[in-house]
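1. here is my input; please provide its structure:
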Amino acid sequence: MRAHPRFDRGHTDDLITFLAESPSPYHAVASTAARLEKAGFRQVEETAAWSGGTGGKYVLRGGAIVAWYVPEGAGPETPYRIVGAHTDSPNLRVKPIPDTGSHGWRQIAVEIYGGTLLNTWLDRDLGLSGRLTLRGGAHRLVAIDRPLLRVPQLAVHLDRSVNSEGLKLDKQRHMTPVWGLGDPAEGDLIRFVAQEAGVPAEEVAGWDLMVHSVEPPAYLGRDRELLAGPRMDNLLSVHAGTAALAAVATSGQELPHIPVLAAFDHEENGSQSDTGADGPLLGTVLERSVFARGGSYEDRARAFAGTVCLSSDTGHAVHPNYAERHEPGHHPMPGRGPILKVNVNQRYATDGSGRAVFTAACERAGVPWQSFVSHNSMPCGTTIGPITAARHGITTVDIGVAILSMHSARELCGAEDPYLLANALTAFLED
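-> Got it, this is the predicted structure:
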């Protein structure tokens, strides 16, 4: 075991910064790229010819990033070690015609993205973030990180049964945020966002905007042993993977594989997009890297056959108020290390061989780990893991960090778990 893990509490401090500066997938990849640039990585354009030189490189496409480090001595048949994650989180996204309202209230029309816990967006101060597409195709990131919107809940006096029968929300009627008084005016929101972004409104040809909670991430608990914050599913893994890749790229040691970070968009709604795990992005990048180093299709097949991917996503910590919803023999806890996620119906891609890879990495890093499997009567969700394994034919293992309040506007994890995960990922990429 490594006597002195590379990452400590300072990693979690930086995760807080990363979460705050990444209110949308587009901001998340920009923040990731900035961290990799500091480690010597350089962006390559997909439309340019690629060289086969050594060093760190990355590709940006929308809300996705694929980064890799080619060490000295790497041949075209050298296999990859991949950390996979996703940049998107369930939230409320602005509709194409956003300006709406009634009864003297100005509102913003939103569409529900992913399987969000709707009630967690009620009575919460919300900002607006994403990107504007300008005429000519350029993009401009925008983040209005102050109280701008709010989805007000109906007062208990007007719904006396809410505490006894539960809150019932209609996605269309009850989730429309307010942002002012008066009658809605067509184009008002985009004019306002363009002004905030410092561009003329007439230059805006399209937009991808979403709401986010403006409450900052924070340590929680008597001993600050917990971390509460937004978008930990799955920016926690993106951040850990970025730190691990930067660490191995700057370590100066010989690497027998090519370490990779692949952070995709659209996992929360099925991954089927040009920036999702079910799209061609990862396979194209890996193949082009093989060919740029003078490789053939035979070399590509050999490289993929020796490749392993750790699909890192959050999982469920045992909930103290709902313990009966969890598998009795598997109760992951915060602060006890990353989890190995297993589902024999292939909702997760882990098998016995994958378990051996993950546990060996944890042992080398001196990191404890836990097992997760769902209650038989509670079918689990899925990840990019099975998609990655099936699409590219590479060994894939599903892992992550145990959290509470998954898909809430604000989630909860152990404050030590982010750096325990980063140390395990570093050991995996090193070997």
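
2. going forward, measure contacts and count neighbours with C-alpha atoms only.
-> OK.

3. stretch 24-43: which residues count as buried?
-> Using 16 or more other CA atoms under 10 Å as the test for burial, stretch 24-43 gives 24-33, 35-37, 39, 41-42.

4. next, the structure of the following sequence, for comparison with the previous one:
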Amino acid sequence: MPQLERDAHIEDLSAFIRESPSSYHAAAAVADRLVVAGFERLDERDEWPTGPGRRVVVRDGAVIAWVQPEAATATSPYRIIGAHTDSPSFKLKPGASTSSEGVLQAGVEVYGGPLLNSWLDRELELAGRLVTADGSEHLVRSGPLLRIPQLAIHLDREANKGLTLDRQRHVQPIWGTGLLGDVLGHLAGIAGLHVQDIAGHDVLVADTAAPARFGLDDVFFAAGRQDNLTSVHAGLVALLAAGDDAASDHVSVLAAFDHEELGSESRSGASGPFLVDVLARIAGGLGADEHDRRRAFAASWLLSSDAGHAVHPNYPERHDPVNRPHLGDGPLLKLNANQKYATDAHGSALWARACEQAGVRFQPFVSNNAIPCGSTIGPLSATRLGIRTVDVGTPLLSMHSARELSHVDDLAALAAAATAFLTPA
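-> Below you'll find the predicted structure:
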């Protein structure tokens, strides 16, 4: 990819990350960008149009968008890019306002599997949604408000030999001084609401530091929530690039789910019914019966895109001794014998074709046998749908840190390969 095009991509990714401090903000940002580009936003409670078009629907912190070409029929296959909108963090508890030793604190619960130490001594914000008694939803973000201060080295002389953080006692952020303070009331004021009107909230903690490029020739990219907003953004770029080719033989889909960091078992997660529901309504609009739908699925592909591990130069022994993906050498093809990733031989061939068409390199990723890998939405979606799936992503360092590290070439290459996946030659 030419440098100017790559730099523009990174600038747009940076803006998208800044717009998306929570899964709810990320889903809204995707929908807003698509509406500006001419997509029609739908409500799940309404009847949906059945003809060709570009459409998007949001369910909580998840979003699905698609391009249905004029040539689509009851048996047209789907090309789906799957990703997730959530990241490891902390979630605001009910009754979250506490105080200790004259300092106001916000009670939080650990969300997913964050690197706890990476959240210390950072300016943090609260971001998510507030729901009022009438059921209306309001997105809110506080800007810099919180900090989790680390205990000084003078009071813990052994800290550098091994820091242990108690998940209940040591990660409660501070946000003010005094004996009285209502963190939920503070958020209500930001949203233009009265705190007594708030009946529920889903509010998480996010790092406020802006994304940044650094290193020799600015090749490194540091930002929070790269796992997995980099894939959401790549899918968004690919869907916009897919255009409205009336003669296309497939329906292009972007499915960005919530709650992957918790196992995906929710109404808006990959194990839930969201994608199945949307595909069923698309198929119904095309006049497909169950037989037609299974034929379409048999010819379909799902590209599950999620961040993976680059070889860490300070811990090289933690990686497979042969397959050693490096920052800057291209996006990953993720493989696992135990089906933690859904890639098979056909998926490997598909990814090779997409990368060749895009003119980018890719790297195989497998885990060290002694250090089992995590999983992705790929196997979950493949199990629910029966659609052949391939797992890919960008290599990261500091995965699940408050601020993760990637290479700008890999980020641009992922978007290019995802675009080729939706527009195969």
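
5. what would you report as the TM-score here?
-> After superposition, the two chains reach a TM-score (TM-score structural alignment, normalised by the length of structure 2) of 0.97; 424 aligned residues with a CA RMSD of 1.4 Å.

6. from the buried residues of stretch 24-43 of structure 1, which land in helices?
-> Of the buried residues of stretch 24-43 of structure 1, the ones assigned to helices by DSSP state H are Pro25, Tyr26, His27, Ala28, Val29, Ala30, Ser31, Thr32, Ala33, Arg35, Leu36, Glu37.

7. in contact with Ser22 of structure 1, which residues?
-> By CA atoms under 8 Å, 6 or more residues apart in numbering, the residues touching Ser22 of structure 1 are Ala28, Ser31.

8. could you say which helix or strand holds it?
-> Assigned by DSSP states H and E, Ser22 of structure 1 belongs to no helix or strand.

9. measure it to Gly283 of structure 1 for me?
-> Taking CA to CA, to the nearest Å as the measure, Ser22 of structure 1 falls 26 Å from Gly283 of structure 1.

10. and what of Asp188 of structure 1?
-> Noted for Asp188 of structure 1: a distance of 42 Å to Gly283 of structure 1, by CA to CA.

11. Arg222 of structure 1 now?
-> As defined by CA to CA, Arg222 of structure 1 lies at a distance of 46 Å from Gly283 of structure 1.

12. number of nearby residues for His138 of structure 2?
-> Residues near His138 of structure 2, counting by other CA atoms under 10 Å, number 16.

13. what about the aligned residue in structure 1 for it, which SS state?
-> Using TM-score structural alignment, the partner of His138 of structure 2 in structure 1 is Arg140. Of the three states, Arg140 of structure 1 takes strand according to DSSP: H, G, I helix; E, B strand; the rest coil.

14. now do Arg140 of structure 1 against Glu46 of structure 1, distance only.
-> Distance from Arg140 of structure 1 to Glu46 of structure 1, by CA to CA: 19 Å.

15. again, but for Leu158 of structure 1
-> Going from Leu158 of structure 1 to Glu46 of structure 1 by CA to CA gives 56 Å.

16. more crowded one of the two?
-> Using other CA under 10 Å as the criterion, Leu158 of structure 1 and Glu46 rank with Glu46 on top: 14 against 8.

17. where's that one, which helix or strand?
-> Using DSSP H and E, Glu46 of structure 1 sits in no helix or strand.

18. surely it touches Val59?
-> Yes: the pair Glu46 of structure 1 and Val59 passes the contact test of CA atoms under 8 Å, sitting 7.0 Å apart.

19. counterpart of Lys168 of structure 1 over in structure 2?
-> When structure 2 is aligned by TM-score structural alignment, Lys168 of structure 1 is paired with Thr164.

20. quick one: which of the buried residues of stretch 24-43 of structure 1 is nearest Arg131 of structure 1?
-> Nearest to Arg131 of structure 1, judged by CA to CA, of those is Tyr26 at 7.1 Å.

21. OK, contacts around that closest one?
-> The contact partners of Tyr26 of structure 1, taken as CA under 8 Å, 6+ apart, are Gly62, Gly63, Ala64, Gly130, Arg131, Leu141.

22. that one pairs with which position in structure 2?
-> Matched by TM-score structural alignment, Tyr26 of structure 1 corresponds to Tyr24 in structure 2.

23. repeat for Ser129 of structure 1
-> Using TM-score structural alignment, the partner of Ser129 of structure 1 in structure 2 is Ala127.

24. what's the neighbour count on its match?
-> Ala127 of structure 2: 25 surrounding residues under other CA under 10 Å.

25. which ones are touching it?
-> Counting by CA under 8 Å, 6+ apart, Ala127 of structure 2 touches Pro21, Ser22, Leu139, Val140, Arg141, Ser142, Val203, Leu204, Val205, Ala206.
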